[in-house]
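**Q** the sequence and its predicted three-dimensional model are supplied below.
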Amino acid sequence: MKSLPVFSIKDFEERAGELVYVSDLKEHIGKYDFIGNPHKHNFHLLLLTESEGNHYVDFVNHHFSGYTLHYLAPGRAHRWIFKSEKPKGRVIFFYEDLFGSCGNVPSVIERLSFLNVPSPYPIHNLTEEDWNDAQWCVGKIESQNGSMEFGADIFVKNTMEMLLVIFERLSLKKGVSSVDPRSRSWKELRRFQLLLERNFETRHQVNWYADQMNVSTSRLKQLCKVCMSDPPGRMIKQRRLLEVKRLLKMTSMSFSQIAAELNFTDLAHLSHFFLKSEGVTMREFREA
């Protein structure tokens, strides 16, 4: 395998007029067997299921059973394995531009913490009440998605927001983020995260990101320390390291290919970077 594949919604079935992709889980898995291998998306993913299995997000194995709601941000590598050959549930894919800002009022994407701050909790167990609420939302989204009836698009967007709020409330109970989404710090943090995700392969200097954000380097350092408990330089380094680990564990790319893919000066540079960061060689990490 070369670099991890990145799927867009167009790689799955699209029907005219639909704002989101919604599918029965069993049918989705049966139709697209390639999703059993590690991959990424350029869209947001929600999975609502009552089946048992394992969801591998990057290098963490999340076992799940019972009523669960899963969220995966664009760019994260994952795969899932279900215990049953006929898992029950629904999957929803959507792009960020589904929700637009209105004047100075931020969009739902900008206001919800779990959509912005990397979370160690991609899966939440649901109470029966939460499950019924989420099921209702998905059912309504599915019934109105692509409909020519007046207001169907508004109905889908508003109901999607309700579903995302359910996940946000569960995330807040676990303390995913203490950052107020209405604050200036929140907006600046989000901008830094987006810049980092788009440029980590080629831009490694804190001052470059500060310049792009029109803030001072000291302001960016303070922002990351307060909001993420990490300096921006470490966040840049950790993002590069994460991608190296993904390619080591989830592909058969050679070390030299990985160095070239991620714009390291040469293999020696990558080897030193990885050993210093992890305390083991890339070969030891790949074979572990």
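**A** Right, received. Where do you want to start?

**Q** can we go C-alpha only for contacts and neighbour counts from here?
**A** OK.

**Q** what are the ranges of the helices in the stretch 101-250 of the chain?
**A** 108-111, 128-144, 152-173, 184-199, 206-213, 217-228, 232-250 (DSSP state H, counting those that start in this stretch).

**Q** could I get those helices as a markdown table with distance to Asn263 and mean neighbour count?
**A** A markdown table is the format used below for those (distance: least, CA to CA, whole Å; neighbours: other CA atoms under 10 Å):
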| stretch | distance to Asn263 | mean neighbour count |
| --- | --- | --- |
| helix 108-111 | 31 | 19 |
| helix 128-144 | 42 | 17 |
| helix 152-173 | 35 | 18 |
| helix 184-199 | 11 | 17 |
| helix 206-213 | 17 | 16 |
| helix 217-228 | 24 | 17 |
| helix 232-250 | 10 | 18 |
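
**Q** so which of those is nearest Asp24?
**A** Minimum separation from Asp24 across the helices of the stretch 101-250 of the chain (CA to CA) falls at helix 128-144, 10.1 Å.

**Q** for the closest one, which outside residues touch it?
**A** With CA atoms under 8 Å, 6 or more residues apart in numbering as the test, helix 128-144 has contacts from 22, 48, 67-68, 90, 152-153, 155-156, 159-160, 162-163, 166.

**Q** just curious, which of these is nearest to Leu194?
**A** Met160 (22.4 Å).

**Q** so how far is the helix or strand where His55 lies from its chain's centroid?
**A** Per DSSP states H and E, His55 falls inside strand 53-57. Strand 53-57 sits 14 Å away from the centroid of its parent chain (CA atoms, centre = their mean, to the nearest Å).

**Q** same check, this time on stretch 130-145
**A** Distance, centroid of stretch 130-145 to centroid of chain: 22 Å (CA atoms, centre = their mean).

**Q** for the most centrally placed residue in the chain, which non-adjacent residue is closest in space?
**A** Nearest to the mean C-alpha position of the chain, by CA atoms, centre = their mean, lies Ala73 at 1.4 Å. Nearest residue to Ala73, sequence neighbours excluded (CA to CA, 6 or more residues apart in numbering): His44, at 5.1 Å.

**Q** then Asp230?
**A** Nearest non-adjacent residue to Asp230, counting by CA to CA, 6+ apart: Cys224, 5.7 Å away.

**Q** what's the spacing between the one you found and Glu197?
**A** 15 Å (CA to CA, to the nearest Å).

**Q** His204 contacts Ile236, correct?
**A** Yes. Contact criterion CA atoms under 8 Å: His204 and Ile236 qualify, at 6.4 Å.

**Q** for comparison:
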Amino acid sequence: MKTLRLEEVTPSKLHFELNTMQWLEEHRSEQSNEMHKHDYYVIIWVKEGTGTHTVDFQQFELHPQTFWFLSPGQAHAFHFQSPPSGYVISFDSDFFFTYENNRELLIDTGLFHNTFQFKPFTLDTSLTFGLENILQNIQAEYQNRDGIYQEDMLRSLVKMFLIQCARLFSSQLAPTHDESSKSVCLVRRFQDLVELRFSQKNKVADYADQLSVTPSHLNDTVKKVTGQPASEHIKQRVILEIKRKANFGMVSAKEIAFDLGFEDEAHFSKYFKNYTGQTFSEYKKQLASHSKRYFF
């Protein structure tokens, strides 16, 4: 599975890019014929187009006025049945994390870093005009290559776009209104740690220790907020990484087992089959590429 890097796909030195989906289909649809991932953040607004979008091995039907917020490392591929229209915004950590509260914004809105509860968001067309206006301002600023403080202006406009999205999609975000802010904060810190440490730490006690709580309290809190215990989140993240690595093609079970800290290949194979119901070899056999896909 290929990993696209922002500095490789755009000549811009801004750590940022904005294109229409039509332009990307015309100029970059042949970059790869397999699922791929990015090392940067991607916002995709599909205004029109039919087909499917596969994200981390979940397949979603495309609908008009659908928004996708992809975090670094998420594997995805589009399969369009009709020509798409819309926008794709790409930016990396260097672009957005200049100010610490910007990173908190990406996490706290619930739009990004939601591997365990990933889903697209949809809007009625009547509610998209404000977002369209912000995007037009972003596009004008992006094309103004000689602008003073251009990156600062783009960063501010993207931040405004994300805040507006968070407001519009608030009713579609994972519900947390029944939980105290303290519990939600703990869960977000846990999920952040899992993303950073899942290949070295696979026990709830490891994370509880880092978060200064007891394992039972962490498990209960995570289950209360998300519907699944902390242990299940860890397992899901490990399995997801195994599937991502399997898509590299020639990576063996032994290599993946070593990368993810399993004792040996036998332990790795048992872990995978217990969770997925199939052996790793069976999973690899079903990874044959399907029809032509367009990638962003």
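**A** The structure has been received and is ready for your questions. What you see is a predicted model, and the numbers here were worked out from it, not measured in a lab.

**Q** re the thing from before, where does the strand holding His55 of structure 1 end up in structure 2?
**A** Here strand 53-57 of structure 1 aligns to structure 2 at residues 51-55, judged by TM-score structural alignment.

**Q** quick one: that stretch to structure 1 mean distance?
**A** Compared with structure 1 after the fit, stretch 51-55 of structure 2 shows a mean deviation of 1.2 Å (mean CA distance after the TM-score superposition for structure 1).

**Q** residue in structure 1 matching Ser199 of structure 2?
**A** Looks like Ser199 of structure 2 aligns to Glu201 there (TM-score structural alignment).

**Q** show the contacting residues for its match.
**A** When contacts are counted by CA under 8 Å, 6+ apart, Glu201 of structure 1 touches 240, 262-263.

**Q** let's see 6 Å
**A** Leu262 (CA atoms under 6 Å, 6 or more residues apart in numbering).

**Q** how far away is Asn158 of structure 1 from Lys237 of structure 1?
**A** 38 Å.

**Q** what's the counterpart of Cys224 of structure 1 in structure 2?
**A** Under the alignment by TM-score structural alignment, Cys224 of structure 1 pairs with Val222 in structure 2.

**Q** typo on my end, it should be Lys187 of structure 1
**A** Per TM-score structural alignment, the equivalent position to Lys187 of structure 1 in structure 2 is Cys185.

**Q** and what of Glu13 of structure 1?
**A** Aligned partner of Glu13 of structure 1 by TM-score structural alignment: Thr10.

**Q** what about its match, how many neighbours?
**A** 14 (other CA atoms under 10 Å).

**Q** before we move on, what about Ser82 of structure 2?
**A** Neighbour tally, Ser82 of structure 2, other CA under 10 Å: 10.

**Q** now do Glu26 of structure 2
**A** Using other CA under 10 Å, Glu26 of structure 2 has 10 neighbouring residues.

**Q** and it, helix, strand or coil?
**A** Three-state assignment for Glu26 of structure 2 (DSSP: H, G, I helix; E, B strand; the rest coil): helix.

**Q** list the contacts of it.
**A** For Glu26 of structure 2, the contact set (CA under 6 Å, 6+ apart) is empty.

**Q** how far away is it from Pro84 of structure 2?
**A** Shown here: Glu26 of structure 2 relative to Pro84 of structure 2, a distance of 11 Å by CA to CA.

**Q** alignment lookup: the residue nearest to Ala73 of structure 1 to structure 2.
**A** Under the alignment by TM-score structural alignment, His44 of structure 1 pairs with Tyr41 in structure 2.

**Q** do you know how far its match is from Thr226 of structure 2?
**A** Counting by CA to CA, the separation of Tyr41 of structure 2 from Thr226 of structure 2 is 24 Å.

**Q** Leu62 of structure 2 now?
**A** Counting by CA to CA, the gap from Leu62 of structure 2 to Thr226 of structure 2 is 26 Å.

**Q** repeat for Asn202 of structure 2
**A** Relative to Thr226 of structure 2, Asn202 of structure 2 is positioned 19 Å away (CA to CA).

**Q** residues near the nearest residue to Ala260 of structure 1 once chain neighbours are set aside, how many?
**A** Spatial nearest neighbour of Ala260 of structure 1, excluding adjacent residues (CA to CA, 6+ apart): Asp266 at 7.2 Å. Applying other CA under 10 Å, we find 14 residues neighbouring Asp266 of structure 1.

**Q** quick one: the equivalent of Asp266 of structure 1 over in structure 2 from Ala257 of structure 2, how far?
**A** Applying TM-score structural alignment, one finds that Asp266 of structure 1 aligns to Asp264 in structure 2. Distance, Asp264 of structure 2 to Ala257 of structure 2, by CA to CA: 7 Å.

**Q** now swap in Ser199 of structure 2 and tell me
**A** With CA to CA as the criterion, Ser199 of structure 2 and Ala257 of structure 2 are 10 Å apart.

**Q** what of Val46 of structure 2?
**A** 38 Å.

**Q** more neighbours: which of the two?
**A** When Val46 of structure 2 and Ala257 are compared on other CA under 10 Å, the one with more neighbours turns out to be Val46, at 22 against 19.

**Q** so that one, which of the three states?
**A** strand.

**Q** how about it, what does it touch?
**A** Contact analysis of Val46 of structure 2 by CA under 6 Å, 6+ apart lists 65-66, 86.

**Q** now go through these and say which are in strands.
**A** Taking DSSP state E, the ones among those that sit in strands are 66, 86.

**Q** show me where the stretch 1-150 of structure 1 has strands.
**A** Taking DSSP state E, counting those that start in this stretch, the strands of the stretch 1-150 of structure 1 run over residues 6-7, 21-24, 40-41, 44-49, 53-57, 60-64, 68-72, 78-82, 89-94, 123-125.
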